[in-house]
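**Q** Just need the structure, nothing else, for what follows:
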Amino acid sequence: MSDPRSPTVLRLAALAAALLPLPAVAQEAVTLDELSVASQAPSAPAAFSASAGYVGGVTGIGGALQPEASASGGIVSGAQVNARPVTRPGEVLEAVPGLIVTQHSGEGKANQFFLRGFNLDHGTDIALFVDGMPVNMRTHAHGQGYADLNFLIPELVGAVEFHKGPYFVRDGDFASAGSVRIDYLDTVARNVALTSIGSFGYKRALTIASAPLGEGNLLVAGEAQTYDGPWDVPDRLKKLNGVLRYSQGTALDGFSVTGMAYWAKWNATNQIPERAVAEGLIGRFGTLDPTDGGDTGRFSLSGRWSHTGEAGITRANAYLIRYRMNLWNNFTYFLNDPDNGDQFRQLDDRVLGGAEVSHVVPGDLFGMPMENEIGVQTRTDSMRVGLFNTTRRQFRSPVLDDQVLETSAAFYAENRVRWTDWLRTSVGFRADGYWADVRSNLAGGASGRPSDGIVSPKLGLVLGPWADTELYLNYGGGFHSNDVRGVIATGDPAGALGVPRAPFLVPSTGYEIGLRNRSIAGLETAIALFRLDLASENLFQGDSGTTEPSRPTRRFGVEWTNRYALTPWLQLEGDLTVTNARFADRVPDAGRRVPDAPTTIASAGIGFGETEGWFGSLRFRYFGQRPLIEDNSVRSRATALLNGRIGYAFGNGVSLSLDVLNLTNAKADQITYYYVSRLSGEGADGVPDRHFHPVEPTAVRLTLAGRF
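**A** Here you go, the predicted model:
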């Protein structure tokens, strides 16, 4: 059988425990009992459970500390995720310490992410996965790595596994800053029905049900939502979402087949120039182009299979996704076309599929526990991506219209040895190969067949525990891919993609040293010093709504994370990240600050609750000032937000809760950019200005939920 001290066995057992059937909405406590068996402990409740922290935090497996590979990674249970009051689904990712999730457009558009001094745009350097499926889109019409999480149903989340830095062999494209893997539950202990109503036309209905079927279980979930927001032109979001899953066994030994369907349509109030508000042309929640907006659809079929036996652990998953998106945006108003305006449509219509297979072989090296893991990953995207000039959503002229086939394959391997009770090492690498075929649908458009490859080494060293403290040393190479239309670009169609020609794969190199301490009962504290070098930064360009390759960068910083379970019903959290982000090269007359790179990110929270009775939480999030241009002469304002929840769980399975979002009614900004735009009547060269998207004012949402 697999060695019980095997890091993979422990890690997968912990993940399996987090994915046990827990009631959605009011997920109950999870305690990890044996290596591959987890028991439910109904002593902690709807809001928090004492063990709903990082794997290896409050709770151990078999009395042993978890073999985390770095000081900055971990697993958060679904109970902790759902204890947080959030404005939009993607914000559940803020359970990852140091990660900011925001929005600069309509509610159907992908979120904007910030982590470790990165403005990650919509996902450029953070790899996101849901149920084994990649969320980041390559060569996307709106931006490289575009990751739309609006199809996520938070109440179905069983666990969130996160890593920071490019140190892990499973992580490839887009994972330089980090990766987040979200897994859904296979079953719920009791069926769930809830309805929510709130400010600004917010309405949501959700049903989750599971039942035995044959030798396994069938789970069905359905969601519908509408939302207008505080905007002068209402979002009029309409959203439908569904999940159907059949599963047998466990995450360690079993399989599942899952179908998902998602559709949304919305209007959008994008970022607006400060001068337009100051001059009284529009209000703080106004827009200069009321026809901006979009629609999207996502349909997927996926499966996973795993087996644990004497030969080790084998895992496999595969997926097929049908995706379509239309976006209409106008960021510069009348800068490029003073007569018709600068609105453009971005079209993305694709089918993508892929798979991953891995095998962990347990063994020993001169009597010391060892395991070797090998794996392969593959992905293919077949797509049509286009950019078109429009006025009030009416077509005027094409800019780009391409058929793209992009495929990749990767092989990874890692050796892990526990040399002594206080020394563990991991040595590995991954090799990635990319190939694409681009065919323009426009006369004179660029076409080509680029290819590229990269090998990324990964090293890890863990010392301890001594006095319940472990020391972690990590080194790794990573990368992000670029839009293949920019890789083959020979011209500059309306500034749409950026020239000179971009490299296909952009390498990154990361370093980290960290400590994790558990010497105080119930408290897990970790501190990490990190550095990340990126050969080419991708920056947001306001005139095209895309990300464009820029100069090489270097980031170094410190991250401090704390989780404290004071009692089985009361938990505290506190995180702080401080980062220095600079362009690594020196260009005459050019500054070295990376635009939109946050220096300080902080959060704090308190949660309480019992199986029956009162529960609640209070969450504070601080998003510090950022330089908006390279010389640091223009900066954004800081944003500090406070969200709260209070609720009561009745003994019959009914609960009532009230969320208050932006409790202090802070007049802050979700996002700020600095670029040139032109209002009607202004000079032909336009005006450089801050463009901001405001935080929504105080909003309340009341949720009535029943479990039966």
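**Q** C-alpha only now, for contacts and for neighbours.
**A** Fine.
**Q** and the closest residue to G522 other than its chain neighbours, what element?
**A** Distances taken as C-alpha to C-alpha, 6 or more residues apart in numbering place A565 nearest to G522, at 4.8 Å, with adjacent residues excluded. Using DSSP states H and E, the element containing A565 is strand 553-567.
**Q** one more to put side by side:
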Amino acid sequence: MTILFYKKACSQLLFFSLFILSTQVLFAHTITGYVVDENNKPLKDVYVMHLKSGTHTHTNSKGFFTIDQVEEGDELRFSKLGYAAFAKAITEESEVLQIVLLEASIDLQAVTITNELDVLNTITQADLEVNPVTSTQEVLRTVPGLFIGQHAGGGKAEQLFLRGFDIDHGTDVAISVDGMPVNMVSHAHGQGYADLHFVIPETIENISYGKGSYDKSIGNFATAGHVDFRTRDVIRENVINAEIGDFNYQRYVGLVQVLDNANTSAYIATEYLTFDGPFDSPQNFDRVNLFGKLNYISDAGNELGVSISHFDSEWDASGQIPQRAVDRGLIGRFGAIDDTEGGETSRTSVNINYDMALSDNEQFSTHLYYSKYDFLLFSNFTFFLEDPVNGDQIKQQESRDLAGFDAAYTYRTSLSDYKLDLTAGLRLRNDRTEGSELSRTLNRRTTLENIQLGDINETNTSGFVGATWYVNDFLIDAGLRLEHFKFTYKDALSTLYDTQAQSETALLPKLNFNYRVSENFQLYFKNGVGFHSNDTRVVLQQTADDILPKSYGSDLGFVWKPTNRMIVNTALWYLFLEQEFVYVGDAGIVEPSGETERFGFDVSLRYQLSKHLFLDTDVNYAHARAINEPDGQDLIPLAPKFTSTGGLSLKDWNRFNAGIRYRYIGDRPANEDNSIVAEGYFVSDLNVNYDVTDHLRAGFAVQNLFDVEWNETQFATESRLQNETASVEEIHFTPGTPFFIRGILQYRF
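**A** Sure thing, here's the model as predicted:
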């Protein structure tokens, strides 16, 4: 009887154990859900972690996520920079989760290192939150390692420096806004001219950037890197902002939400800026910006974004001045040799983006844009070198229609039980420029001679395919990009009607690796072939076959979180460029340059010292040389060798927000043998703001806090003054702003 009872008890226990185990196995299943903010707007790139197993995923553009092998009682943790982390225990009733994340102070602890999310762009988003920008110069400076300088008036596009490149106004960095290209091909002033003044800084929500030419989805101009500014889909509160400062500075900004419901949001923004600058001859800079954006998300999660913008500006300029004129006392540091320089420009754009999910594993996005662009610039770099009577003033002018379309498709599948993303894309861009002109002028009124005048039609068609394979903690990303150009030019100065045309194609492979060593450390090795196109007039004047010279580059680096609130990124990099033919818009000539190489390192540090105090610094070194030139004659003019930016910021402390920032660039060669040196500088800025009430903020900002004497842009130029018998080659510079303070008053409602 006892044995019988024992056998029965054992069988019941075994049955009960198998029942419990089977129910647990049966319950272990896939959990899906949506994550939204307090306004019921989907949150993208929320980090979803299964605390028990350590597996993780991210939400997509619809806020949707899915995670496998979750059992009853397990916890999922949801985190995103700028939002309070939230943990959810899974119950048997859990089907489709609806998670709401509440806004919170910036906390670097929320930054996660994974192969599916670019942590460096997340850090840049944190930089924007900690240090809000109020000018296009500040917008550009948020990109680590990107250095800028302004010359020839505030309305002209900034001069860019990155990774040992004097990029001029955009030759080797691809810049876009919501996917719409900013760089202008075959521009009257210079190839790749990128004028960001049509962007209202307060509308920028995040910045996606990359250094090198490793992204298969990015094409022309992405030699040293690329930057895409993304505007807000929705504004959290209406804003009216007023700034008044030294040198007749005034800036007024308004952002107003006009529509906000479960599926649709829309807002308008406007900006007016006027500024004389510290110059003896006021620059009379005047700019108006208008921007409107509508965002619609369907019940199925498909997203439509439509934006319309218009900007118009005009200015006078003192131009670059020769050092000898200042040394002799002919003019002061803020004086001018020819104060009739200046210009005007405008841009009206329509930009449409549409993203849709074809299925759970398929994404499709399309993008359509159009811009009407006008540009007029008067400059005088050599004064009386070419024309001792009338002077050397030149006019550069164009009227452009820019239109484009691109589409991308992504399919998620598996290979050997590991996730595999297959992507393909197509892009078409057409630039039609009428009256692209370079002329010699007098006092911005009289045209003395047409040097170049004609119509340009340039078409760029490109496509790419790629595969991204996630193998445990490894990521392998391979891609191939095809670029095709057709260049057409009608010379208005030719006595006979003649249309010149030529085509060229380039094939660009990419191969990148990521290895997530641990949850706090990631290694990466990036490789790619890139290029930048040349001006249509260069292509048609140059008989060489290699009219789309390529670049070959590699990055080896890591991202490391040594503590919960410290992030370190470093990279060793190398870049080789083939023969280039560069159109010099100021002279209307072609300047050939040989092979070049650059190598160096980048180091970035972000450290949250406390809940409210943030430290950041970027240090960049570059060695740039022309390969086929003799030693001592092989330096690349104006290539930056050492740069650094950073600062200390206070965020949301007892109603105070403040920051002190610095930027440093070392001495660099202004010519090939370093006999002329462009001097470096160290400049600091300060801003302090106080929330008087929940709606009213008052503050001030200071540029050049310690009132140092510095030269913002410098060039080795041969020029002749009116009273000189011979020309002189030396540094010509635009002086940097002296101590400059402005008051700020902001009302939010």
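**Q** With both chains overlaid, what TM-score comes out?
**A** Taking TM-score structural alignment, normalised by the length of structure 1 as the basis, the two superposed chains have a TM-score of 0.89; 670 aligned residues with a C-alpha RMSD of 2.9 Å.
**Q** Which residue in structure 2 aligns with the residue nearest to G522 of structure 1?
**A** The alignment partner of A565 of structure 1 in structure 2, by TM-score structural alignment, is Q608.
**Q** related to what we said a few turns ago, and the residue nearest to G522 of structure 1, how far from A14 of structure 1?
**A** According to C-alpha to C-alpha, to the nearest Å, A565 of structure 1 and A14 of structure 1 sit 18 Å apart.
**Q** Just want to know which of the two has more residues nearby.
**A** Neighbours of A565 of structure 1 and A14, each counted by other C-alpha atoms under 10 Å, are more numerous for A14; the result is 29 against 25.
**Q** So that one: helix, strand or coil?
**A** Secondary structure assignment for A14 of structure 1 (DSSP: H, G, I helix; E, B strand; the rest coil): helix.
**Q** Identify the residues contacting E483 of structure 2.
**A** G219, N460, T461, S462, G463, T505, A506, L507, L508 (C-alpha atoms under 8 Å, 6 or more residues apart in numbering).
**Q** swap the cut-off to 6 Å and go again
**A** S462, T505, A506 (C-alpha atoms under 6 Å, 6 or more residues apart in numbering).
**Q** Any chance of CSV for those, columns secondary structure and distance to S727 of structure 2?
**A** Shown next, in CSV, are the contacts of E483 of structure 2 (DSSP: H, G, I helix; E, B strand; the rest coil; distance: C-alpha to C-alpha, whole Å):
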residue, secondary structure, distance to S727 of structure 2
S462, strand, 47
T505, strand, 43
A506, strand, 43
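**Q** which one among those residues gets closest to S349 of structure 2?
**A** S462 (22.1 Å; C-alpha to C-alpha).
**Q** what's the closest non-adjacent residue to that closest one?
**A** Nearest one to S462 of structure 2, counting by C-alpha to C-alpha, 6+ apart, is E483 at 4.5 Å.
**Q** Map that neighbour across to structure 1 for me.
**A** By TM-score structural alignment, E483 of structure 2 lines up with D432.
**Q** tell me which element S17 of structure 2 is part of?
**A** Applying DSSP H and E as the criterion places S17 of structure 2 in helix 2-27.
**Q** Buried residues in the following helix or strand past that helix, which are they?
**A** Next in sequence after helix 2-27 of structure 2, counting helices and strands by DSSP H and E, comes strand 29-36. By neighbour count with 16 or more other C-alpha atoms under 10 Å, strand 29-36 of structure 2 contains the buried residues I31, G33, Y34, V35, V36.
**Q** Same question for stretch 496-514 of structure 2.
**A** A501, E504, A506, L507, L508, P509, K510, L511, N512, F513, N514.
**Q** try stretch 465-473 of structure 2
**A** Neighbour-count burial for stretch 465-473 of structure 2 flags V465, G466, A467, T468, W469, Y470 (criterion: 16+ other C-alpha under 10 Å).
**Q** What lines up with the last one in structure 1?
**A** Just to be clear, that refers to Y470 of structure 2. So, by TM-score structural alignment, Y470 of structure 2 is matched to R418.
**Q** thinking its match is in contact with R424, fair?
**A** Yes. Using C-alpha atoms under 6 Å, R418 of structure 1 is in contact with R424, at 4.4 Å.
**Q** about what we covered before: secondary structure element for the match of E483 of structure 2?
**A** Using DSSP H and E, D432 of structure 1 falls within strand 423-440.
**Q** That strand vs structure 2, average distance?
**A** After superposition onto structure 2, the average distance of strand 423-440 of structure 1 to its aligned residues comes to 0.7 Å, using mean C-alpha distance after the TM-score superposition for structure 1.
**Q** that older thread, is it possible to get JSON lines of the buried residues of strand 29-36 of structure 2 that adds distance to I394 of structure 2?
**A** Below are these laid out as JSON lines (distance: C-alpha to C-alpha, whole Å):
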{"residue": "I31", "distance to I394 of structure 2": "66"}
{"residue": "G33", "distance to I394 of structure 2": "62"}
{"residue": "Y34", "distance to I394 of structure 2": "59"}
{"residue": "V35", "distance to I394 of structure 2": "57"}
{"residue": "V36", "distance to I394 of structure 2": "55"}
